[in-house]
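J.: I'd like to go over a predicted model; first the sequence, then the structure.
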Amino acid sequence: MDLPRTAALASRLEWRDTAGSTNAELGRLAAADPAAWPAWSVLVTDTQTAGRGRLGRAWTAPPGTSLAISVLLTPRIPAERYGWLSLLAGTAMARSLRAMDVAAAVKWPNDVLIGGRKVCGLLAEALPGGAVLGAGLNHRLGADELPVPTATSLAIEGGPTDPDALIAGWLEQLRRLVGDLEAAGGDPVASGLHDAVSGTCETIGRRVRVTLPDGGAVVGTATGIGADGRIEVTDLGIRATTAIATGDVEHLRYE
């Protein structure tokens, strides 16, 4: 596939007609031959057969309906700030879609929504000396192909579906946000990343239930994102706030 805008932004670009997990494949390639796969290498397919989401969940879509995009990074930031890369990836996708007149927003930590329905999931994975950012973007998924009622696609929402424009738009925003974070020594507040994430996150201000990895749950109002990237959930009844690093967020309509 011809992707001229994307090629101009990537240090190396490879399109695969089919791939297992683009994140896993790009990580393997970079480990085997680092010189051939420098930072900002990009691996893309629209037919991913072994995609992975957060917490090891499987991610699948009919062939040709969703873009699986993986980007290799070696950010010059402290390792303890790598947790921000997942938030950065989702914010970059939401901002790129907004620039194309799509009313996208982020559900913490890294789902991109349109009208409350998921159009894109993102996954950041650490590698020795770097990280790989992966995006699964539903661009041409039809209404009869949706895996769950809470999903959507750009085609359904009347948004752009051209792969080159979508991938290049995300890369442009990624480069801008990563560059700002590096210039600030990895400080998410000084770099403006904290404000950027907060500005695209529609979880803030919502009544939520957060299911924790141990099976417990926290219910309250999401009142903000801390300087460490954790979502802060406040039970207004007892005026207690919990900062959560990992969990599944459900936006509640009634509680």
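T.: Good, I have the coordinates. As the structure is a computational prediction, the values presented were derived from the model and not from experiment.
J.: going forward, measure contacts between C-alpha atoms and count neighbours the same way
T.: OK.
J.: And the helices in the stretch 1-150 of the chain, which stretches?
T.: Using DSSP state H, counting those that start in this stretch, the helices found in the stretch 1-150 of the chain span residues 4-9, 22-32, 84-98.
J.: Could you identify which of those is most buried?
T.: Highest mean neighbour count of the helices of the stretch 1-150 of the chain: helix 84-98, a mean of 26 (counted as mean count of other Cα atoms under 10 Å).
J.: follow-up on the earlier one: could you dump the helices of the stretch 1-150 of the chain into a markdown table and include distance to A124?
T.: Shown next, in a markdown table, are those (distance: least, Cα to Cα, whole Å):
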| stretch | distance to A124 |
| --- | --- |
| helix 4-9 | 20 |
| helix 22-32 | 9 |
| helix 84-98 | 5 |
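J.: For G158, find the nearest of those.
T.: helix 84-98 (12.0 Å; Cα to Cα).
J.: Check which helices and strands the closest one sits against.
T.: Packing partners of helix 84-98 (3 or more Cα pairs under 8 Å, 6 or more residues apart in numbering; DSSP states H and E): strand 104-107, strand 111-114, strand 117-127, strand 130-138, helix 163-183, helix 193-200.
J.: Against that first model, consider the following:
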Amino acid sequence: MLSEHTVAAAALAAGIEGPVHFAEVTGSTNTDLWGLAEDGAPEWTVFAAGTQEAGRGRLGRIWTSLPGESLFVSVLLRPVVEPSDAPLVSLAAAVAMTEACRGAGVHADCKWPNDVVAAGRKLGGVLPEASVQGQALSFVVLGTGVNCSQAEEDFPGELRLQATSVAREGGDPDPGPLLERYLRRLRELYGDRGRDLSARVLEPYRAACVTIGHRVRAITAVGAIVDGVAREVGPAGELVVETSRGPERVQFGEIRHLE
């Protein structure tokens, strides 16, 4: 299980010099860290929790678990990039956690944009939340959750075919080393305040993205449906889908693999 000591040790080993916060139980690590960010917390402030009771996934979904079953961590970044490049920050987190799970012995991949999957099931994911002041990106809170020690019976019935865990996939479920690997790789990909993100992030993300080559259905942020074959991840992190009308670029949305 995570503790204040293991979180601090993981951050130190990963070369993270920002403040580290830990709560046994919280509502949402993203909410907690957002408040600290608005109060001027420095870049690389880390907030982790043993469990969260009001955690949020993408598209407003709730993400909770029993104490000790999952890794919940949020990281504060203050990138010097245009708001349009903010998606690249979340792709960096997704590939960093995917590689961290691989280091735990799990055959993990990215599902566009921010999910971590194994054997076709969701293992974890990233929830990025950004603050934009005027035309400038003020900060990004990267919330990450990974199922660590759950057995099949720990998931509700309807989720047993959709979700998995590090332990269920035969990996090492210890969240401490997983957190260390994640933070170290995120620091490498992020670089100097996010400058030249695309040069560092896109190649490893594309290599890890299992969505490329799949027939997909995308439901965009405005409710439009895009059906076709996912061909590539574009320079701004968008998904390029080859449709009957030609290529379409999906910036945000929910993706379903059709085959």
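T.: Structure's in. What do you need? From a predicted model like this one, the values you see are computed outputs, not experimental measurements.
J.: that older thread, highest mean neighbour count out of the helices and strands packed on helix 84-98 of the first structure?
T.: Buried most deeply of these, by mean count of other Cα under 10 Å, is strand 104-107, with a mean of 28.
J.: what number of residues lie near the alignment partner in the first structure of W63 of the second structure?
T.: When the first structure is aligned by TM-score structural alignment, W63 of the second structure is paired with W59. Number of residues near W59 of the first structure (other Cα atoms under 10 Å) recorded here: 16.
J.: P38 of the first structure now?
T.: Other residues lying near P38 of the first structure total 16 when counted by other Cα under 10 Å.
J.: Please apply the same query to L59 of the second structure.
T.: Number of residues near L59 of the second structure (other Cα under 10 Å) recorded here: 10.
J.: show me what contacts it?
T.: If a contact means Cα atoms under 8 Å, 6 or more residues apart in numbering, then L59 of the second structure has no contacts.
J.: Now do the match of W63 of the second structure against S21 of the first structure, distance only.
T.: Here the criterion is Cα to Cα, to the nearest Å. By it, W59 of the first structure lies 9 Å from S21 of the first structure.
J.: do T74 of the first structure as well
T.: 20 Å.
J.: Could you check which of the two has the larger neighbour count?
T.: S21 (22 against 15).
J.: Make sure the more buried one is actually in contact with T47.
T.: No: S21 of the first structure is beyond contact range of T47, at 9.8 Å (criterion: Cα atoms under 8 Å).
J.: list the contacts for A104 of the second structure?
T.: Contact analysis of A104 of the second structure by Cα under 8 Å, 6+ apart lists 166, 171-173, 178.
J.: can you do 7 Å?
T.: Residues near A104 of the second structure by Cα atoms under 7 Å, 6 or more residues apart in numbering: 171-172, 178.
J.: With L123 of the second structure instead?
T.: Residues in contact with L123 of the second structure, defined by Cα under 7 Å, 6+ apart, are 116-117, 146-147, 163-165.
J.: can you do 8 Å?
T.: 115-117, 146-147, 163-166.
J.: That one pairs with which position in the first structure?
T.: So L123 of the second structure corresponds to V119, using TM-score structural alignment.
J.: Around G216 of the first structure, count how many other residues there are.
T.: G216 of the first structure has 9 nearby residues by other Cα under 10 Å.
J.: nope, H5 of the second structure is what I meant
T.: If you count neighbours by other Cα under 10 Å, H5 of the second structure ends up with 12.
J.: pretty sure A8 of the second structure is touching V20, no?
T.: Yes: using Cα under 8 Å, A8 of the second structure makes contact with V20 at a distance of 6.1 Å.
J.: okay, and the common contacts of those two?
T.: Counting by Cα under 8 Å, 6+ apart, A8 of the second structure and V20 have no contacts in common.
J.: List the buried residues for stretch 209-218 of the first structure?
T.: Within stretch 209-218 of the first structure, the residues that qualify as buried are 209-211, 218, counting by 16 or more other Cα atoms under 10 Å.
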